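Visitor: got a predicted model here, sequence first, then my questions.
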Amino acid sequence: QADTEAFRDKIHVTQQNANATIKMTSASLHDLAGLIGPADKQLRLQSDRLRNEFQEVVKRYSNLQKEVATRQRYSMCKPATAPRTRTSGWGGLEAQREEEEAALIPGLESPQSPVQQQQHLVADLDYENALLAERERRMRQIETDMLDCNQIFKDLATLVHEQGETINSIEGNIESTQINTSQAVDQLRSAAQYQKKYRKKACCLLTLAVIGIAALALVIYFSAR
């Protein structure tokens, strides 16, 4: 694939979409963990497996993103030379006509006036400044596209810690409710209804997480080709 402006824009859009998918999947995993109760061991195991797979996908994507950024920086650091003769801009058409006449008549030179030389110099400087501005803009875009994977990993680690604290808190509440038998029965019934109500929502979030990871894996696969 040639390193063209269209190809760079395509890479930028692909990375933006992948970053959004990763953030959405991470948020879905957080929501899923908050809905899983201590008795939902099977659902918790599936959530842990998805979280581990998601971490591996993010690591692979991060490595691929660094490789792409390195290649883009290397490509943009190559010196670009401005064309000597232009067919547009200050004095461009006249210079082209003079060169064509010189090619038809042997020995005829096409000297440039000081004004034309100054115009060509200004045009060349404008061209170089435009290249420099575009290069700086692309460099900033590369830095912006880089996903903060460390923050994603911290969020997932916090998710595991919070899930453990939630389980301990629920177990403590169950022990305290056993003091009053009737109150415990009422709370258990309410907990069962709550669990049944949100089990469907947890399954939906689980499905969204699977779809997000699969979509991200496809993005990495096609980007690496």
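Guide: Alright, I've got the coordinates. Numbers count the residues shown, from 1 in each chain.

Visitor: only C-alpha atoms from now on, for both contacts and neighbour counts.
Guide: Fine.

Visitor: what segments of this protein are helices?
Guide: 5-35, 41-76, 92-104, 114-145, 149-177, 181-224 (DSSP state H).

Visitor: dropping in the other structure now:
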Amino acid sequence: MSFDRLSSLESQPTTWRRDDDPQYRDDPEFHHLTESLSSQLFTLTSNISRLSNQIALLGTKRDTERVRERVHDLLEETRTGFKDIGEGIKKIQTWENVNPSQKWTQQKLSSEFKATLEEFQTLQRRALEKQRASAAASRTALEEASPSAAAADDEQQQQQLEEQPRLANQDEVDFQEALVIERETEIRNIEQSVGELNELFRDVAHIVHEQGGQLDIISENVENVTNDTRGANVELRSASRYQKKARNKMCCLLVILAVILAIIVLAATIG
């Protein structure tokens, strides 16, 4: 169901609502929760924009540990945000005694959440691909450097003067290996997050589908009422035209009868 159609539903007249009906009373708690969820979604959208810029730097000359740290922090923050908002979205969908306007709000929030989450999942997969490529390249370089380090250890007694450079070289190898292990751990975390958020995505997609069906029913009912109203309006106009024509005919008949009566009276008077 398109947002254009949803917007048309929202703009429909609501004069038929009864203020004394509990179903249509204002619900401050519902309003507060939906406003909070909208604000959080806006924050996540901003995070996604920044995350996209940082991921674009991975694997380039501008790729640094600082960039990777920002990517990591943004991924963690955004993942947590989506999980929190997901719980709020589910709560909104199970809200009792909602009116048509609130149903529209439910659908709008769910659809926005689903679209934003889908965008984040795409970024996560892109970050995962770049992390895997970087980790693979680092692992290959580390494995190629390891034999040199081992050979250097075998020559330790013969080349005493090179002891310090060798130790420095080994320290660098150990440091690079630690970085590779850290990147591989980050890859596993992203993979796990992708799986968790995929499950959340399916849940919300199911909710959107169900809410879409409900809004279709609301839309159909509103359209039926609108069509019935238009039909009644046409009938009233037809009846009004018919009555006007009938009055005109009656007036003509009265005029004719008056003329005939006047002629008869005048004839009788002259005779």
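Guide: Cool, the structure landed. Bear in mind the structure is a predicted one, so any value in this text is a computation, not a measurement.

Visitor: what's the most buried one of the helices of structure 1?
Guide: Most buried of the helices of structure 1, by mean neighbour count (mean count of other C-alpha atoms under 10 Å): helix 5-35, with a mean of 17.

Visitor: picking that back up, which one of the helices of structure 1 lies nearest to Ala82 of structure 1?
Guide: Nearest to Ala82 of structure 1, of all the helices of structure 1, is helix 114-145, at 6.5 Å by C-alpha to C-alpha.

Visitor: angle of that closest one against helix 92-104?
Guide: Put simply, helix 114-145 of structure 1 runs at 120 degrees to helix 92-104, going by axes from the mean of the first three to the mean of the last three C-alpha atoms, to 10 degrees.

Visitor: and helix 114-145 of structure 1, what does it pack onto?
Guide: helix 5-35, helix 41-76 (3 or more C-alpha pairs under 8 Å, 6 or more residues apart in numbering; DSSP states H and E).

Visitor: Thr177 of structure 1 is nearest to which of these?
Guide: Nearest to Thr177 of structure 1 among these is helix 5-35 (21.1 Å), distances taken as C-alpha to C-alpha.

Visitor: who does the closest one touch, helix- and strand-wise?
Guide: So helix 5-35 of structure 1, by 3+ C-alpha pairs under 8 Å, 6+ apart, packs with helix 41-76, helix 114-145, helix 149-177, helix 181-224.

Visitor: got the helices of structure 1 as JSON lines, with distance to Ala82 of structure 1 columns?
Guide: Below are the helices of structure 1 laid out as JSON lines (distance: least, C-alpha to C-alpha, whole Å):
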{"stretch": "helix 5-35", "distance to Ala82 of structure 1": "17"}
{"stretch": "helix 41-76", "distance to Ala82 of structure 1": "15"}
{"stretch": "helix 92-104", "distance to Ala82 of structure 1": "14"}
{"stretch": "helix 114-145", "distance to Ala82 of structure 1": "7"}
{"stretch": "helix 149-177", "distance to Ala82 of structure 1": "39"}
{"stretch": "helix 181-224", "distance to Ala82 of structure 1": "32"}
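
Visitor: quick check: the spatially most central residue of structure 2 vs Glu96 of structure 2, distance?
Guide: By C-alpha atoms, centre = their mean, structure 2 has its centre lying nearest to Glu112, at 1.2 Å. For Glu112 of structure 2, the distance to Glu96 of structure 2 (C-alpha to C-alpha, to the nearest Å) stands at 21 Å.

Visitor: swap in Glu184 of structure 2?
Guide: For Glu184 of structure 2, the distance to Glu96 of structure 2 (C-alpha to C-alpha) stands at 46 Å.
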